[in-house]
Structures are given as structure tokens and as C-alpha cells.
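Trainee: Sequence unavailable; structure follows:
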């Protein structure tokens, strides 16, 4: 049987689970306090499909009949026992259901729970996640486990992310409705202390063209409680010959525009570091609110004049350059790297070696395939073994116009929070 560690993500097929057949999730607990376990069916933006798609003891079946709470025991217990069993049929869920989130909640701090286990069954037990009191701290809710689609494949993520405010706050977080008096109580416990000016206000003052992007980025940041995070942001741009069309059509400049709100939110300097690469890497300098507009056409004489050697792919070299840059810089805060490629990837060994070494550093790599193919090892890095931590993610899209800005931010930030949590736990970044 496979054990799912906190932060681990993998396709269900890795555990010999057939996503075309029903699966059962069994929640076994030993707890002196009452606790609730619920399942939320969410769309691609991370919002509850509607209130009927919150499956719990008082609403045990989803409207489609493919998510069922088949067993439930609400009372505390001094010995281990099964509290809940959910049966889900992933292949028969509607296309607008992008993920299922299984949530634990209580009216008192969860660290009073002695133990909790989640078993994933399909005829026999295929995988298991285990939690102890120390995993829950003082929160009254925890987003435990997620089943989600990625690239048409169902995957599992052991999220184990605490959430202040209890069940009502999570319902609000997912866009559901709660009673008015509960809403007021949730507001008291979930509203963070604002030590930074709002992203929207900064953009309105300094880059009004990006205000709408800032609003959409803020939604994703708030959902993941990242508004107050201090981090550095880097952008790495494929400038090989096959990318010419993306540069000419303004797609690369649009990437700059869309990532800048994240840099403004995270970085004290409200700027990001930018590299381009072909055979050779080139550091293009910082992109900030005063120079983002037209950066691709203007920086170092414009993209056609960048000093990159022959316009062929060499991902490993630029990855080494980025890593060395931040090692010299001090690695005092986490670093988020958005890496754009249209494929044609080579030197799989070199990339694997760099990523394995970089896993020991506080650097998270978000790879994005843009309008190409042949992404090779970049698609496989997310599940690569031999690293101290999973330090990357990958998604692809044919055209930026094919994806909404909201969905793009959701994809860009999908795995970053769980990496942050695990990186803190193993001491890569400070608490």
C-alpha cells in the first residue's frame, strides 16, 4: 500500500487506481471532540458548483448522484473507528467539476484530534494518508485531500492546509452561502491583518492598465492566503527560433503583463527578475511598474537582438544561471520562477540534475508550455523521484487567448502553496 505524505501529488494511476471505476475514501479517526468531514465539488476557478454540491452528513448525495456519503458517525470516540465513507465516480462527473476537496472541520481547535487516516479504496486499499494532532495546530478546519483533473488525468493531492474560522469560513472561501450570523463570526477569524497596500490600489496608482489583472490575481492570492507573503519572482522566457511567432504576436509581452501583479504583490521592490534563453542564457534585468510596458520590444534593443547564441533550446543552462543568481543573492525568501517554453526540450539529464540540486533550495519552478509540443522532461518533473521536495509544476496551453486570466492565475498558483508549506516544514524557508 502507498503512503501519501503531506504535499504529495500524483496521478491516481500511480497507485493502480482506475479513474473510470468508482473509488471509496474512508476516514478513520480517534478523537475526543466532534468533527465534520465534507466534500466540496469545485469548478476550474476553485468555486463550489452550487450549494447542492457540498456533500456532508445533512446532504449525503450530490445532485448528479456521483458523489455519495455512504457512512457517517458524528460522535467522538476513544478508540479508532470509521467516521465517514465517500464513494465517488470520477468518470461520470460533469465536465465543469474540476476537483473534489475533502475538508475536516470542528468548533474547537483540531489539534485535540488524536489521529486521522484517509484510505483510498478500489476493491482493496490503494493508498493512505495519516495525520496526528501536531499536523492541525490551532485551526478549526483543514483542507485535507483533493482529487483534481490535470491535463485530462485525475490526480490526488494530500494538501493538509489549515484554515482559520471553521467550516463556515471554508464554505465562504469556496464561494458558498452561509447564514448571516455564521458569516459574521467567520469574518472575525479569517480577515488577515493588512500590512501591505492592496494590489489593486498599487496598480491603480502606478500602472492603471493592469488594474483588471490585479483584481483577478487578488482573488487567487486571497484564496490561498498569499496576500502577505514576501517572495521574489522570476520570469524565464524561451527565445529559441520556434518562439518567433509568439514574440511577434505580442504573446510574450502579455506573459510579462500577467505575471507582474504577482511580483508587485510578493516583492518589496515590486519587480521581477527576467531571463531569456536559447543556446545561451541572458539576464535581461528587472521588470517593474515603470518599464513593463513594451519591455519585450525595448529591453537590450528588443527580443531580436538579445545575445543568446544560436536560437536553439538549452533549458539546463538558464536553469543553472537562475539558481546561481539567487544563491549569490542570499536565498533569504522563497522564490517563484515562471518558466515559459514552447517545447523542443533537450538535455533531459542536465535538466534533471539541475532540478534535483535546486530542490534543496527555496525555489519553486512553474513551467508553462505555450503553443508548442515536445515538452519532454518538463511534463515529467512534477512526478520525478530523488528530490528532497517536489519543487515544480507544469501545465500547457495552445494560446493565451484560450484561457481566462482567472484560470491562468489558478494554474500558476495551484501547487505553490503546498510547496511553501512543505518547504517550511523541512526548513528550506523560515516559518
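Mentor: Received it, and whenever you're ready, just let me know what you need. For clarity, every value in this text was computed on a predicted model and none was experimentally measured. Numbering: from 1, shown residues only.
Trainee: make it CA atoms for all contacts and neighbour counts henceforth
Mentor: OK.
Trainee: hang on, residue 186 packs against residue 170?
Mentor: No: in this structure, residue 186 is not within contact of residue 170 by Cα atoms under 8 Å, at 9.0 Å.
Trainee: Look at residue 350 and tell me its secondary structure.
Mentor: helix (DSSP: H, G, I helix; E, B strand; the rest coil).
Trainee: thought it was touching residue 314?
Mentor: No: assessed by Cα under 8 Å, residue 350 is found out of contact with residue 314, at 9.5 Å.
Trainee: who's more crowded, these two?
Mentor: residue 314 (21 against 16; other Cα atoms under 10 Å).
Trainee: Tell me who's in contact with that one.
Mentor: 277, 278, 279, 280, 345, 346, 347 (Cα atoms under 8 Å, 6 or more residues apart in numbering).
Trainee: Let me know how buried the residue nearest to residue 381 when sequence neighbours are not counted is, in neighbour terms.
Mentor: Spatial nearest neighbour of residue 381, excluding adjacent residues (Cα to Cα, 6 or more residues apart in numbering): residue 392 at 6.9 Å. Under the neighbour criterion other Cα under 10 Å, residue 392 is assigned a count of 24.
Trainee: Surely residue 392 and residue 362 touch.
Mentor: No: counting by Cα under 8 Å, residue 392 sits too far from residue 362 to count as a contact (11.4 Å).
Trainee: Start and end of stretch 87-103, how far apart?
Mentor: One end of stretch 87-103 sits 15 Å from the other (Cα to Cα, to the nearest Å).
Trainee: let me redo that: stretch 235-251
Mentor: 14 Å.
Trainee: which residue ranges form the helices in the chain?
Mentor: 166-173, 180-190, 199-206, 211-223, 244-248, 251-266, 295-298, 315-329, 348-358, 377-380, 405-412, 416-425 (DSSP state H).
Trainee: and those helices as JSON lines, adding distance to residue 104?
Mentor: As requested, the helices of the chain are exported to JSON lines (distance: least, Cα to Cα, whole Å):
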{"stretch": "helix 166-173", "distance to residue 104": "8"}
{"stretch": "helix 180-190", "distance to residue 104": "16"}
{"stretch": "helix 199-206", "distance to residue 104": "31"}
{"stretch": "helix 211-223", "distance to residue 104": "17"}
{"stretch": "helix 244-248", "distance to residue 104": "45"}
{"stretch": "helix 251-266", "distance to residue 104": "30"}
{"stretch": "helix 295-298", "distance to residue 104": "46"}
{"stretch": "helix 315-329", "distance to residue 104": "38"}
{"stretch": "helix 348-358", "distance to residue 104": "34"}
{"stretch": "helix 377-380", "distance to residue 104": "31"}
{"stretch": "helix 405-412", "distance to residue 104": "23"}
{"stretch": "helix 416-425", "distance to residue 104": "17"}
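Trainee: ok, and here's another one to check against it:
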């Protein structure tokens, strides 16, 4: 088994990461260690990052916790997807939309965060989105499914691995639970990354079987890359 695992390769090589995003080398290596240890190195997935932009998240944007999570997910995705990008979306009461293009200004739910163009990207996007709101999961989940169903990954059968960050239980809990039940037959895995004290996210442990929880505590910056990756990769399918 060990010999077989060593032969499995990442979607993007360390050399390419070093050439485009040298500040992510340590995260990339830590992600590789977790993937190899769990025999998931060599697997492929379309990775999404969904970020809570409710009012209680303000301090986590200010202290860099959200940017760091984005960097960590981008580094993990480099092992799972060869395009060097992660579609990132923000939600609060509704799914936020980001307007792109100078002539045909088209609002979209996701924007790609790319290797080499990732530094400070979360703050830039966050600051462009205006007022923060409440906490409704379902609009964000519907946006993920729509994006995934329109993607090449969906057409070729690559699973979606959705990292869903939040710091509070949803105000639309029944609708969230119903939606997740409806996705159980689809090739999607929802991995929640709750920020904050454990008491509030008991709800996440009541969700259907296509979900997982990778808690990071009240100080996400204090959790090592290695610990986060060990918790995240447990939700991936085996390579």
C-alpha cells in the first residue's frame, strides 16, 4: 500500500507552485503530507471555497483569518485540480455577486482566486461587496450547485469538494437541511469549516451524510496548516 501511494502524483507540481506562489510552498507541502498519510494523494476534485460574510465575521476578515484559509484551500487544491484556481464565493443573507467586465458588466456568484494572484485577494473582494448581513446557507449552496453543474468537472465526473466556511448556524436551517438532502445523489461533498466556539455548530453535525465538519476554533490563525489539512482531507474520497 505504501509503495502504491508514493507513486501517486499531485495535479500541480511543487516546482510550479514555487515558480508562481512561493509563499504557499509550506502549505502545499503540509497538504501533501496529509493527503499521502490518508492515501488520498493522486485523487482529483473540483474545489470550491464559500465564505460567510455575516456581520459577526468582521473580525475574521480584519485579522487575516479568512485570507489564510483561502491560501490554505488554494494550496490544497493544487494537489487536486490542475488549473491553479479555486472558485470563491461570499454569502450572508443572500449570495453576494461580483460584477466583472468593463463593457458587459455581468454579476457572478464566484470569482477565481489563482496561484500567483492570491495575496490580499480576499480583502480586495470583501471590501468591494458592501454591507454584511445575516446567515443563510441555502442561497450559497444553490449557487455552488449551479456553478458545478455548468462546469467541465461535472461533465467528466470529477467530484466537487466544497469548503463551506461559517461562524454561525443558519437562519434558514430547515431549507438548508432539505437542500443538502436533495444533493445526496450528486457527486458533491460539503465540508464545513466553522470558526468560533463549539457550542453553536451542533447543527452541522445533524446534517445528511454528504457533509463533514472541520472545526478550527475561535482563533483560526492559531491552528497549524497540518492540523487543518488532516481534518479537511478526511472528507475527500480515496484516490
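Mentor: That came through fine. Fair warning: this is a prediction, and the values are worked out from it, not measured in the lab.
Trainee: tm score of chain vs chain?
Mentor: Superposed pair, TM-score by TM-score structural alignment, normalised by the length of the second structure: 0.85. Supporting alignment: 222 aligned residues with a Cα RMSD of 2.1 Å.
Trainee: related to what we said a few turns ago, what's the match for the residue nearest to residue 381 of the first structure in the second structure?
Mentor: Using TM-score structural alignment as the criterion, residue 392 of the first structure maps onto residue 211 of the second structure.
Trainee: My read is that residue 209 of the second structure contacts residue 186, right?
Mentor: No: contact criterion Cα under 8 Å: residue 209 of the second structure and residue 186 do not qualify, at 11.9 Å.
Trainee: what do we get in the first structure for residue 175 of the second structure?
Mentor: By TM-score structural alignment, residue 175 of the second structure lines up with residue 350.
Trainee: Residue 67 of the second structure too?
Mentor: Applying TM-score structural alignment, one finds that residue 67 of the second structure aligns to residue 253 in the first structure.
Trainee: correct me, but that match touches residue 296?
Mentor: Yes: Residue 253 of the first structure lies in contact with residue 296 (Cα under 8 Å); the separation is 5.8 Å.
Trainee: Identify the contacts common to the two.
Mentor: In contact with both residue 253 of the first structure and residue 296: residue 247, using Cα under 8 Å, 6+ apart.
Trainee: And residue 36 of the second structure, how close does it get to residue 71 of the second structure?
Mentor: Counting by Cα to Cα, the gap from residue 36 of the second structure to residue 71 of the second structure is 20 Å.
Trainee: how many neighbours does residue 153 of the first structure have?
Mentor: Residue 153 of the first structure, neighbours per other Cα under 10 Å, totals 11.
Trainee: Now do the contacts for it.
Mentor: residue 11.
Trainee: Over to residue 221 of the second structure?
Mentor: Counting by Cα under 8 Å, 6+ apart, residue 221 of the second structure has contacts 64, 65, 68.
Trainee: Find the nearest non-adjacent residue to the first one, please.
Mentor: Spelled out, that is residue 64 of the second structure. Here the residue nearest residue 64 of the second structure, using Cα to Cα, 6+ apart, is residue 221, at 8.0 Å.
Trainee: What is the equivalent residue in the first structure for the one you found?
Mentor: Under TM-score structural alignment, residue 221 of the second structure pairs with residue 401 in the first structure.
Trainee: Please apply the same query to residue 36 of the second structure.
Mentor: Aligned partner of residue 36 of the second structure by TM-score structural alignment: residue 222.
Trainee: Quick check: its match vs residue 41 of the first structure, distance?
Mentor: Applying Cα to Cα to residue 222 of the first structure and residue 41 of the first structure gives a distance of 20 Å.
Trainee: of these two, who's got more company?
Mentor: residue 41 (28 against 13).
Trainee: and the equivalent of residue 262 of the first structure over in the second structure, what does it touch?
Mentor: Superposed on the second structure with TM-score structural alignment, residue 262 of the first structure falls opposite residue 76. Counting by Cα under 8 Å, 6+ apart, residue 76 of the second structure makes contact with 27, 28, 31, 32, 229.
Trainee: Between the two ends of stretch 76-87 of the second structure, what distance do you get?
Mentor: Termini of stretch 76-87 of the second structure sit 13 Å apart (Cα to Cα).
Trainee: same check, this time on stretch 182-201 of the first structure
Mentor: In stretch 182-201 of the first structure, first residue to last residue: 30 Å (Cα to Cα).
Trainee: Equivalent analysis for stretch 31-38 of the first structure, please.
Mentor: End-to-end distance for stretch 31-38 of the first structure: 17 Å, by Cα to Cα.
Trainee: Output the contacts of residue 314 of the first structure in JSON lines, with distance to residue 146 of the first structure appended to each entry.
Mentor: Converted to JSON lines, the contacts of residue 314 of the first structure look like this (distance: Cα to Cα, whole Å):
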{"residue": "277", "distance to residue 146 of the first structure": "36"}
{"residue": "278", "distance to residue 146 of the first structure": "37"}
{"residue": "279", "distance to residue 146 of the first structure": "39"}
{"residue": "280", "distance to residue 146 of the first structure": "40"}
{"residue": "345", "distance to residue 146 of the first structure": "31"}
{"residue": "346", "distance to residue 146 of the first structure": "33"}
{"residue": "347", "distance to residue 146 of the first structure": "33"}
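Trainee: which among these end up buried?
Mentor: Buried subset of the contacts of residue 314 of the first structure (neighbour count, 16 or more other Cα atoms under 10 Å): 277, 278, 279, 280, 345, 346.
Trainee: Those residues in strands, which ones?
Mentor: Those of these mapping onto strands are residue 277, per DSSP state E.
Trainee: Setting aside sequence neighbours, what's the nearest residue to the counterpart of residue 239 of the first structure in the second structure?
Mentor: When the second structure is aligned by TM-score structural alignment, residue 239 of the first structure is paired with residue 53. In space, and not counting its chain neighbours, residue 53 of the second structure is closest to residue 92: 5.0 Å by Cα to Cα, 6+ apart.
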